[in-house]
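Output the structure for:
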Amino acid sequence: MQDTTIQTIPTIIAGLDRQQADFDYTMTELGELVTAAGMTVSSKVTQRADHIDAATYFGKGKVEEMAAQARGEDVPIIVVNDDLTPSQTRNLEKITKLSVMDRTELILRIFSSRARTREAKLQVAIAREEYALPRVHPSANPLDQQGGGRGASGGATANRGAGETQLELDKRVIRKRITHMRNELKEIMRAQDTRRDRRIHQALPSVALVGYTNAGKSTTMNGMLQQYGLTDKQVMVKNQLFATLDTSVRKLQLPNHRHFLLSDTVGFVSHLPHHLVESFKATLAEARDADLLIQVVDFADPHYREMMATTEETLNAIGVKDIPMLTVYNKADLRPDTHYPDREGMTLTLSATDPNSIRLLGQTLNELLYKDYVTTDLLVPFTKGDVVNYLRDNTEVKSEHYTDDGTAVTAVLGPIDRGRFAEYVQAAVAAAK
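Coordinates of the predicted model:
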């Protein structure tokens, strides 16, 4: 797999239609991925078939047709809407005299160009090395290209053995790199786990935005940040698949002085490569640890139901289960037949660029995140000023006054804080008797 920067290069996208229900949708998506990679779609080629050709993926006639079309359009690359085996890629390149890229390599290229933090770069690099490992081939080794000799112990046998040894050496080097990068990633994740544990200790509810790439997660997050006066903390927004791979976490304060954490996670795409799903489990830890998920859906896209199914599949693959989910049908302003903002149970219909929609989202989060919070009386000794400061900074304080025995505070507390400050709750009860 070459590691070169692709600029605006004309490309043929090709797919094998085996009567999959989502074939047309995935071909459209492939074109968008090609654009996201900085290339342009020159034309689209499809073939209907009952099975995959083991040698060339497509039938021989279709391969020759693609080669002729590419020459006529002066196209150097064919991108296939599926994973190819190493031998299929080599055979297609040999027959067509073109570069051939499968869906996984295309997505890996996009992720490589988008990674900004050390964490994201490591995750992408691990996925790329794992993708490359089975594609290391003896023909790439000079030792395997030497001419043969004569005799039972001649050069042919010896050189073949040398080539095989070099192949194993190459694979061993890749495996060592993967191990080294995984260990470095574990160190980064340990530091992140420490920060996450600290946030949990502070009893801050956490909300994670999840969903298809380019559905409007970052726009939704920025709408919330603007609504609550944090315009300087906004995240990057770009009308592009996988505009960012980094998870952004922001602390928001609702008007009633309640705080929560909002995280914007990497977007999903159909048939996301297994290597990437495994590598990005670390990035998506914010979703696994969230108290509430917000699935942002591009309601204006005709394939939004397929996108929702992809989101569910990916969340299951990374182990995100049994977490309440609020479904937000975004971009309702692009559907003239739709009333918004509107709420029905755990479903919102809105536009992330509409202030009224963002207000409704904030009200909904306030209700869902704090349904287990109750107004609680506490009596805090004067020597525990840090507890009073914590209550002022992190909870909704209804009243506060001094008594002979300490500071009497009435605050709205969640289950964690009620347990943490149980002795002061009991002291308030005893003082009231």
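
From now on I want contacts and neighbour counts done on CA atoms only, so please keep to that.
OK.

Make sure R198 is indeed in a helix.
Yes. Counting by DSSP: H, G, I helix; E, B strand; the rest coil, one finds R198 located in a helix.

That one: neighbouring residues, count only.
R198 has 12 neighbouring residues, counting by other CA atoms under 10 Å.

for T327, same thing?
By other CA under 10 Å, neighbour count at T327 equals 19.

cool, A21 as well?
With other CA under 10 Å as criterion, A21 counts 9.

Is it in a helix, a strand, or coil?
coil.

mind checking the SS state of L84?
From three-state DSSP, the assignment for L84 is coil.

Tell me, how many residues neighbour the residue lying closest to it once chain neighbours are set aside?
Sequence neighbours aside, D102 is the residue nearest to L84 in space, at 5.9 Å (criterion: CA to CA, 6 or more residues apart in numbering). Neighbour count for D102, taken as other CA under 10 Å: 18.

this one as well, want them side by side:
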Amino acid sequence: MGDPNDDEFDDDPLFQDRGPEAHDTAGPATRAYVLHPDLKSARSRRLPEHGLAEAVSLAGALPNLEVLGAEVVRLPKLQPGTLFGSGKVDELAARLKELEVDLVLVDGPVSPVQQRNLEKEWGVKLLDRTGLILEIFADRARTREGVLQVELAALSYQRTRLVRAWTHLERQRGGFGFVGGPGETQIEADRRAIDDQVIRLKRQLDKVVKTRELHRAARRKVPFPVVALVGYTNAGKSTLFNRMTGADVLAKDMLFATLDPTMRGVTLPDAKGGPGRKVIASDTVGFISDLPTQLVAAFRATLEEVLEADLILHVRDISHPESAEQAADVAEILTSLKVNPAVPMFEVWNKLDQVEGSERAALLQQAENRAGVFPVSALTGEGIEGVLAAVSQAFDEEKTLRRLHLGFAEGRKRAFLHDEGVIEAEEMVEDGWEISVFWTARQEKRYRDL
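Here you go, the predicted model:
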């Protein structure tokens, strides 16, 4: 494959931008109001005010949307029909009418029945947290894979929203109704149409994933380790990625600025400060608390880049008031993805430039006392050299000599050893090969996984 800096896999049409913005942002802005329900009985590691701030940021990530107001709504208990109590529904109805709101964003789950009833009471369109995130993803997806994954997630979500809200949902007649019994309901017809479309999309996505797997297989043949950047959305992964690789990936102070995986080659410094080993860096979609289950499933192929990684950089926005809570969310998602706990992981405490005074001094002292923690500013470049040096050192692994016996049917394993360049001596015997290899623990693990 050659040098990773040649970016030969960047020519893959699966990684190409769709071109112009997917959505036309011309015309008057949609006037929105954000609500964050705070249920007393619900346990959360987050303060409701911070949850509301994140919801407002999510709304700000949509183009042509103007947030007119936002508030935390305290809920003693959930009302099955309208989510909020009748008094609060009336109070909000008056406020929304006064502000001439077009769209209400509820930062939490809203059932189809609750959505229908609230839209009727308030005379506005309503989106819950899942619907909002799907809208953002639909606006941002650029690659073929990203578009398919968003469509698949949206259909899964839409299927759950089929409720008896319109007159056309009355039972349809099958033929004249004389033969074959009654026909199917409109809901059943809609659900069947969605299921058919889901099957079609999954087939297309399978082809895309297979193509990506071919690219992964090609990269495995090149002895360049993969370093994956993960972290909470808006933690600064893309800015760090650009700083490390010299790439020009979209990096904005905005939630979900990056949706599609991006990979670039990086030449790490050696012990003397000169050019050293080469690695492949992978920028990934940002994580978020309460990520819709539809998106976790639909974006698994994208997040599999993390499963392929030889080292993970967990990028944290250390200036955020809930950085620790965000880190806990990221850890939960990595666990759900079944990321191998043996894969080394460094914490990169980003946005150090936004921390001042005694707080900055305390963070630097805390990082110094913890192994594998690197305070940096991806924006200014402060601390980046330390991260790169640590990554380089992590791959300067101790090698061991092993003697292997491979049967003639194990040609794939033998080809792997040749591709990795770890064979010291090889001899053909009666039932296969006797091979001496000099390899790292990482290479041995990959060999055992074949």
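
TM-score of the superposition?
The TM-score (TM-score structural alignment, normalised by the length of the first structure) is 0.78; 369 aligned residues with a CA RMSD of 3.1 Å.

still on that earlier bit, now for the residue nearest to L84 of the first structure: what does it line up with in the second structure?
Counting by TM-score structural alignment, D102 of the first structure lines up with D128 in the second structure.

now swap in N330 of the first structure and tell me
Match for N330 of the first structure (TM-score structural alignment): N350.

Share the number of residues neighbouring its match, please.
29.

I280 of the second structure now?
21.

Repeat that for A301 of the second structure.
Counted with other CA under 10 Å, A301 of the second structure comes out at 21.

residue ranges for the strands of the stretch 101-250 of the first structure, please.
206-211, 248-253 (DSSP state E, counting those that start in this stretch).

Name the stretch among those strands that sits most buried.
Among those, strand 206-211 has the highest mean neighbour count (mean count of other CA atoms under 10 Å), at a mean of 27.

That one corresponds to what range in the second structure?
Against the second structure, strand 206-211 of the first structure falls on residues 226-231 (TM-score structural alignment).

One more: stretch 172-191 of the first structure?
So stretch 172-191 of the first structure sits over residues 192-211 in the second structure, by TM-score structural alignment.

buried stuff in that stretch?
Using 16 or more other CA atoms under 10 Å as the test for burial, stretch 192-211 of the second structure gives 194, 198, 201, 205, 208-209.

Pick the one among those residues closest to V429 of the second structure.
V209 (39.3 Å; CA to CA).

quick one: contacts for the closest one?
145, 301 (CA atoms under 8 Å, 6 or more residues apart in numbering).

Quick check: the gap between it and V147 of the second structure.
Counting by CA to CA, to the nearest Å, the gap from V209 of the second structure to V147 of the second structure is 13 Å.

Same check on L78 of the second structure?
The value you get for L78 of the second structure to V147 of the second structure, if CA to CA is used, is 35 Å.

These two - which one has more neighbours?
Per other CA under 10 Å, whichever of L78 of the second structure and V147 has more neighbours is V147, with 20 against 15.

Just give the nearest non-adjacent residue to the residue positioned nearest the centre of the first structure, would you?
Nearest residue to the geometric centre of the first structure (CA atoms, centre = their mean): V266, 2.8 Å. Distance criterion CA to CA, 6+ apart; nearest residue to V266 of the first structure, sequence neighbours excluded, is L245 at 5.0 Å.

Please list all residues in contact with that neighbour.
Neighbours of L245 of the first structure in contact, by CA under 8 Å, 6+ apart: 111, 114-116, 120, 265-267.

Identify those among these that sit within helices.
111, 114, 120 (DSSP state H).

between those residues, which is closest to L98 of the first structure?
Distances from L98 of the first structure to these, taken as CA to CA, are shortest for F111 (23.3 Å).

Aligned counterpart of that closest one in the second structure, please.
Checking TM-score structural alignment: F111 of the first structure goes with F137.

Compute the number of surrounding residues for its match.
F137 of the second structure has 26 nearby residues by other CA under 10 Å.

Show me where the stretch 351-450 of the second structure has its strands.
373-375, 399-407, 423-429, 432-440.

quick one, which of the ones you listed is nearest to R220 of the second structure?
Of all the strands of the stretch 351-450 of the second structure, strand 432-440 comes closest under CA to CA, at 15.0 Å.

ok, K40 of the second structure touching L78?
No. Here K40 of the second structure lies out of contact with L78, judged by CA atoms under 8 Å, at a distance of 9.7 Å.

Next, count neighbours for the aligned partner of M308 of the first structure in the second structure.
Superposed on the second structure with TM-score structural alignment, M308 of the first structure falls opposite A327. Residues lying near A327 of the second structure (other CA under 10 Å) number 20.

rewinding a little: in TSV, list the strands of the stretch 351-450 of the second structure along with mean neighbour count.
TSV is the format used below for the strands of the stretch 351-450 of the second structure (neighbours: other CA atoms under 10 Å):
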stretch	mean neighbour count
strand 373-375	22
strand 399-407	14
strand 423-429	13
strand 432-440	18
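
ok, the alignment partner in the second structure of L84 of the first structure to A324 of the second structure distance?
Using TM-score structural alignment, the partner of L84 of the first structure in the second structure is V110. Note on V110 of the second structure: its distance to A324 of the second structure, by CA to CA, is 28 Å.

With neighbour numbers in mind, choose between these two.
The neighbour comparison of V110 of the second structure against A324 (other CA under 10 Å) goes to V110, with 21 against 14.

pretty sure the more buried one contacts L83?
Yes. Taking CA under 8 Å as the definition, V110 of the second structure is a contact partner of L83 at 7.4 Å.
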